[in-house]
Structure formats: C-alpha cells, structure tokens
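> The sequence isn't on hand, but the structure is:
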C-alpha cells in the first residue's frame, strides 16, 4: 500500500510540473502576438516600407495629395454641362459714339482692374461734343443771369409775365442741354469740370467696367467702330461654377443643397466637389433639360468658363470614403493606398492596407481596416509608381 501511495504522489508531482510548463509556454506566445499587433498598427505592412521622394520627383510625377473623398455610389443623377460664371461677372465693352481706335493697351488673357484703360479712341466728333459743352456752359451762365434779372423785374412788376416765362423756359431748356452733355462726357470717361476750365481731350479712354481677364479683343488699331459695337469681352473667373443640364426625367430628384462630384474634361484625374445653389425653373429645348448651378467647393487648376464637365449628383447625400482608381494598387492579393507626409527635404509615403468596395466612374470605395485622422492626407494618384519604388527599395536593402 505504501508503494502504491508513493507512486501516486510522484505521478501527481510530475503532472504538476508538466501543467506548469504548458501554462508558461502558452503565456509567452500571447505576449509576442500582442507586440506584433502593436507593430502592425504603427508600421507599414510586412515587405512594404515607406518610400521617400524628393520635391523634384514629387513635382515630376504630378502627385496629388488630399484627404479621403466622399463619393455617392447609389441614388445618383449623371449630368453633363460646362463651367460658367454669373452674368454680373461678364462684360461687353462697347463704343458710346462712333470713333476710331487710336491705340489698344491690352492683349487677350491680360488681367485687368475695374477702371483700367483698355484702349483710346479719337475722332472729330469727340472734340465737337467737348466744344459743344463749353459753349452750352457759357450760354447757361449768361442765361442764368438773365433769368434772375427777369425774375426780379417780374416781382417788381416792371417786366411782363410773358417775357419772364420765356426767359425761364429758355434757361431750364439750356440747363437740361448742359446736364445732358455732362452725362455724355462722363460716359466717355471725360471730366466735365476740367473741360469747363478749357481742357479739350484729343482722345478718350475705353475703361474696363469690372475686374477680370480680357477674353476677346474684337478691334484693331485705326478701325472705325460704330456706336454699341463690342470692342472687348471681359470675364471674371472668381465665381466660376458648375452649370449642369439635368434631363426632364431626373429633374424631380434634384434639389438645392445636394452634393455633386464632377470632373473637367481637360483636367482628367482631378475630381472636384460642388454644392447645388440653384435649380432652373424652365426647360431648354435642345436638349430638353434644366440648368442646375453649383458652387465649387475645392477649386483646383485653371478653371475657365466653357470647359466641358461631367457630374454625379447624389440625390440622397449618402457618401462613403473613396479615392480615384489611380490612388489604389494591388499587391499579393491585397489593396493599398498611401498616406502622404511632407518632410523637410521632400515627401514620405507609407502604404496602408485597405479593402476596396464599389467602383464607378473612375472612383473606388475605400474601407479602412483601422481609423485614420480626419485631416490625414493620402496620394490621389501614382499608386503603382509608389509601389514600384518601394519594391526597388526592398531589393536594394536585401543586396
């Protein structure tokens, strides 16, 4: 019996050592797994290291960086249109009276300020109107004295009422003529007060009525321009907006405040967002569609009125994170985007593993495996190139 009990005790003790050893072994890998998890969250995926680019490389590749975009893949209305500006941001500069072009001071594309001289006009008629004003002004001064004299005589009952009434009528008629000539001189951008003092302008300036750019020059030096003939077209692009045409079948879906994502044909790969501020109330006939106007939220590049655009109107304003397809690259069955960071001597791009979802119109839905800061910027293009550079870097390190 003692031998049996002793054997049982030895077996029990041995079993305890075995269980303790197993428990110790099971705890150690857990710590390693936890450490590995922290490493994966703070560094690039295994086999893909961050890559550095110089400023020259960054500019040569025309890499665009921005935060994740918001894109609507469902309940959208696709519409085409153009960039446009409000009517008050366009100006057609015409001649007030017939005259010759003495000189032209601007070229098409020049930036101009309101009141800046675009050209000078000269013509005998311009001198005649100034001379006419001087004569009328002198006559008015004489007639004013005569009117006051006749008024005094009439009150003293020395002069007849008929003489007084005629003098009064002549005075106010001449005064109206002078005011009319003054208004004409001001339209010609001439100073009536200086002309009254004897200054006669041989040429008159043509001024820009708004700030903007010279869109068209429609005259040449020496040319005679008829009254109201357009000489210059000025346009201000500060308030350029998206002007889309929505077909009749979709009009009821579109409302003020809805978001639009659009691209400009001449700026491929640079999508922009806009917010609808006005929906037209009448149909254009060719095609039968309504104008929808939207303010551009993130203007980029040179936006010129008339540029062709294609837009997607999200009718329910339901959006998900998305990026242009050139911002996503596949590697080993996984998808990656690249977080960008500006450094002292260039740029640093770190790969971030993501899951892709819906794809449409050159956009790809991005599902993050872990959250990133709302202000975190990522590369919007050149993902394939960045991946290639990283693989080159890995090969170089291995050598």
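Right, received. Where do you want to start? Here the structure is a predicted model, which is why all the values come from computation and not from measurement. Numbering: from 1, shown residues only.
> going forward, measure contacts between C-alpha atoms and count neighbours the same way
Noted.
> What segments of the protein are helices?
Assignment of helices within the chain using DSSP state H yields the ranges 2-42, 55-60, 124-155, 161-187, 192-196, 383-398.
> closest to residue 241 out of the ones you listed?
With C-alpha to C-alpha, the closest approach to residue 241 among these belongs to helix 55-60: 27.8 Å.
> Just send the helices of the chain back as TSV, with mean neighbour count and distance to residue 349 too.
Shown next, in TSV, are the helices of the chain (neighbours: other C-alpha atoms under 10 Å; distance: least, C-alpha to C-alpha, whole Å):
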stretch	mean neighbour count	distance to residue 349
helix 2-42	11	14
helix 55-60	12	11
helix 124-155	17	67
helix 161-187	16	60
helix 192-196	15	67
helix 383-398	15	8
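> Please tabulate the ones you listed in JSON lines, including the columns distance to residue 306.
Converted to JSON lines, these look like this (distance: least, C-alpha to C-alpha, whole Å):
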{"stretch": "helix 2-42", "distance to residue 306": "47"}
{"stretch": "helix 55-60", "distance to residue 306": "28"}
{"stretch": "helix 124-155", "distance to residue 306": "38"}
{"stretch": "helix 161-187", "distance to residue 306": "31"}
{"stretch": "helix 192-196", "distance to residue 306": "41"}
{"stretch": "helix 383-398", "distance to residue 306": "32"}
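> Second structure follows, compare the two:
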C-alpha cells in the first residue's frame, strides 16, 4: 500500500473517531426541562356575609315536672277500689281510689239518731223559755197582785180606825184595852201588807227572772248538745268524703303503691304520686361570672336531644341570689310542655348568652386557619388563592366573627383550604360555590 493510501486511511479514521467522540460528548450533557405545572386545587367558596353571632355559657340539668303531689288518705282501712294506674292522665278532683266506708256509715247512723234526740231537747227547752211568762205565771202574778191590793186596803182601813180610836182614847171615850186591840190590829194589817208586797215582788219580778234564767240555761245546754252532735256528724261526713281520695292537681300518675283489698294508712307513705307536666323545669347551677347577667323572665335556649335537635325556648323563673355549698347559684328555667313530649328525668342543656354581636362578618369556623400564632383565610381572586391575615372576635366553635383583614362579600374558601398555599390555582366546585 502506498503512502498516499495510508494517509487517506488515517484521515478517515480520524474523522470516524471525531464523529464517535463528538456524539458521546453531546449525549453526556442533560437537556433543559420546563418546571412541572401544579394542578389546580378543588375548593368550595362562600361570600363573606354580615350576620349575628353570640357566644354562650352551657349548663346541664334534668327535666322535672313543674308540680308534683304526693297523695295520701287521711282515712285508714281497706282499699276498696283503685281508679287509675301509672301513666294515666288525671284531672284535678278526680277520684284516684276509694277507701272502705262501712264503719263510717254506721257511725253516721248513730249520730243522726243522737241529733234527733238533741233537737227534741232543744224544742222542749224553747217551750220552757216561752212558758216563763205564760198563762200560769200570769195567773200567779194576778193572784199575788190581788192579795197585795186586799192587804193594802185592810191596812189602810185599820190605819184609819187606829187614828180615829186614838182620838177617842185621848178623849176618854174608849178604854185603853180597846185602844191596845186597835193598835195590835193595825200592826197585824201592816205586817200582812208588807208580806203581800214581798210575795208580789217575788211572784211578779224575782220568780220570772229566775225561771227565765233556768229556762234559758236549759235551752243553752240543749243547743250545746245539738251542736256537739252536729260537729261529730260533720266530722264523720268529712271522713266519708275523704274516703274518696281525689287528685289535688291535673297531671299524670307517676306512682301508685296500692292494691285493692289490702289495708292502707298514711304511715305507709304516698299512695299516689301525681306529676304536672304541662310545664317542666330544669334547675342549673351557674357561676358567679354569669349570675348578674340573668334575671326572671329572661328567655333562654334549652336543648333536649332526646326530643329534638332544635333548641326549645325556656323562661328563667327564679334566680337564687345566695350561692350554694359549691359556690354556684341555682337558676330555675321553665319550658312549656303542652304536648307532653318532655319527660321527667330527661337530660337538658341550657344556653345562656355570654356575648352577642350584630351585623358583623361571620364565617364558618373551619374557614379560618390558625397556625404559628396567626389567623388567616384564603380568598379566591380570579381562580387564584390569596392568603389574608385576619383578626377574629367571638368564636363559638362553629362560627367565628372576623373583625379585621377581610372585606364583606370576599370569596372565602370554606372547604379545601388545608391544601392551599398563597398563589395556588383553585377550581371552585361543590355546594359552597359562589352564586
């Protein structure tokens, strides 16, 4: 092979190596790539609207009837009949049960006979009073009056005779013995006259007064006897009425310990328990921070989950201004229960207003992110999430008041904010999407 051919082959080899190594050098350098594009985050948004918000104190207690009556019988004996059972509604004055009355009725029969006897005694005594100045008494008075008049005439006649004889004696016309007889006769006539006056006074004045007093005393005694029997009868009749034991209030039977045909007395405890559940009350013990914020007549929300998730309206009935042993204050809340759905013993929560704001921006609590001592929200601005630092006020745990850093009607992210960073692209979707 000639030098020219060898030279040409060398040139070819060099060219080949140049192409080979050049390709390897090019393949060793990495090619520049465009940064990856972050996908849009799907969120729900809602406009920042103004509204009302309030924070609350929450206290719990048990439902109790507004009124409760323990019913006993004042009549001991055998239970004759039971008219109601536990759970039955009853009206006021309805007969709950009947006690046996045979002994009471027998006693009444005896007392009625005694009453008739005392009434007869009263009538007799009244007749005695009327006869004190009756015909017989008037006859005695007239007779005594006649005797007095006759004695007075005889005395006056004898006195005249005495005066005449005295003159005759002094003139010596009659003897001393005749004068003595005349004087004796006048004294006798005077005695007879005084006796007649005494007798008349006795018959006409003293005897009627004495007889009247005796007759009146007899009448009073008979009337007292009648009243005593009437009092016993009234007591027996009341006992007979009390044997039909009535409900003192309208309500529901919540307790009954009786069995027909068995003995019962009040010492055994209440026979019936009647509860008035037309209204119920809940007693709660509140703190000193709240005591000066509540007063009777104030409305409060009462939540009884056994009946409804929607709070019922209650009214503060009483507020005890003195604390109990635990340092809290008892408050009684009354709730209407006309339909009877609230039962004694149910658990209830009473909500007292702690703080209330009106016409302020209110957001769902989850819309506000708290991190690193900051509170912020994300606002959708033309498909881009913008972080906004905010200040908050009332926080109920479900809602929060925004006091600064957010304008009304801003499109606030309420779902999906946990996955956002400032400047992220957002895709608005779901029930929270703006109208």
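Arrived safely. Given the structure is predicted, the values throughout are model-derived calculations rather than measurements.
> quick revisit: do you know which of the helices of the first structure lies nearest residue 301 of the first structure?
Per C-alpha to C-alpha, nearest to residue 301 of the first structure of the helices of the first structure: helix 55-60, 14.5 Å.
> Give the aligned range of the closest one in the second structure.
The aligned range for helix 55-60 of the first structure in the second structure is empty, by TM-score structural alignment.
> Nearest to residue 307 of the first structure, out of the helices of the first structure?
Each of the helices of the first structure was scored for nearness to residue 307 of the first structure using C-alpha to C-alpha, and the closest is helix 55-60 (25.0 Å).
> And for residue 166 of the second structure, the neighbour number?
Neighbour count for residue 166 of the second structure, taken as other C-alpha atoms under 10 Å: 20.
> my read: it touches residue 178, true?
No - proximity of residue 166 of the second structure to residue 178 does not meet the contact threshold set by C-alpha atoms under 8 Å, at 9.9 Å.
> Of the helices of the first structure, which is nearest residue 289 of the first structure?
Taking C-alpha to C-alpha as the measure, the helices of the first structure were each checked against residue 289 of the first structure, and helix 383-398 came out nearest at 38.9 Å.
> I'd like to know which elements that closest one is packed against.
Packed against helix 383-398 of the first structure, as judged by 3 or more C-alpha pairs under 8 Å, 6 or more residues apart in numbering; DSSP states H and E, are the following elements: strand 51-54, strand 329-331.
> How much space separates the nearest residue to residue 368 of the first structure once chain neighbours are set aside from residue 40 of the first structure?
With C-alpha to C-alpha, 6 or more residues apart in numbering as the measure, residue 354 is the residue that lies nearest to residue 368 of the first structure, at 5.2 Å, once sequence neighbours are left out. Remark: distance between residue 354 of the first structure and residue 40 of the first structure (C-alpha to C-alpha, to the nearest Å) = 13 Å.
> swap in residue 173 of the first structure?
Remark: distance between residue 173 of the first structure and residue 40 of the first structure (C-alpha to C-alpha) = 92 Å.
> Ignoring the adjacent residues along the chain, who's closest to the most centrally placed residue in the first structure?
The centroid of the first structure falls nearest to residue 299 when counting by C-alpha atoms, centre = their mean (3.5 Å). Nearest in space to residue 299 of the first structure, with sequence neighbours left out and distances taken as C-alpha to C-alpha, 6+ apart, is residue 272 at 6.9 Å.
> Now do the contacts for the residue mapped onto that neighbour from the second structure.
Here residue 272 of the first structure is matched to residue 312 in the second structure, going by TM-score structural alignment. Taking C-alpha atoms under 8 Å, 6 or more residues apart in numbering as the contact definition, residue 312 of the second structure lies against 301-304, 335.
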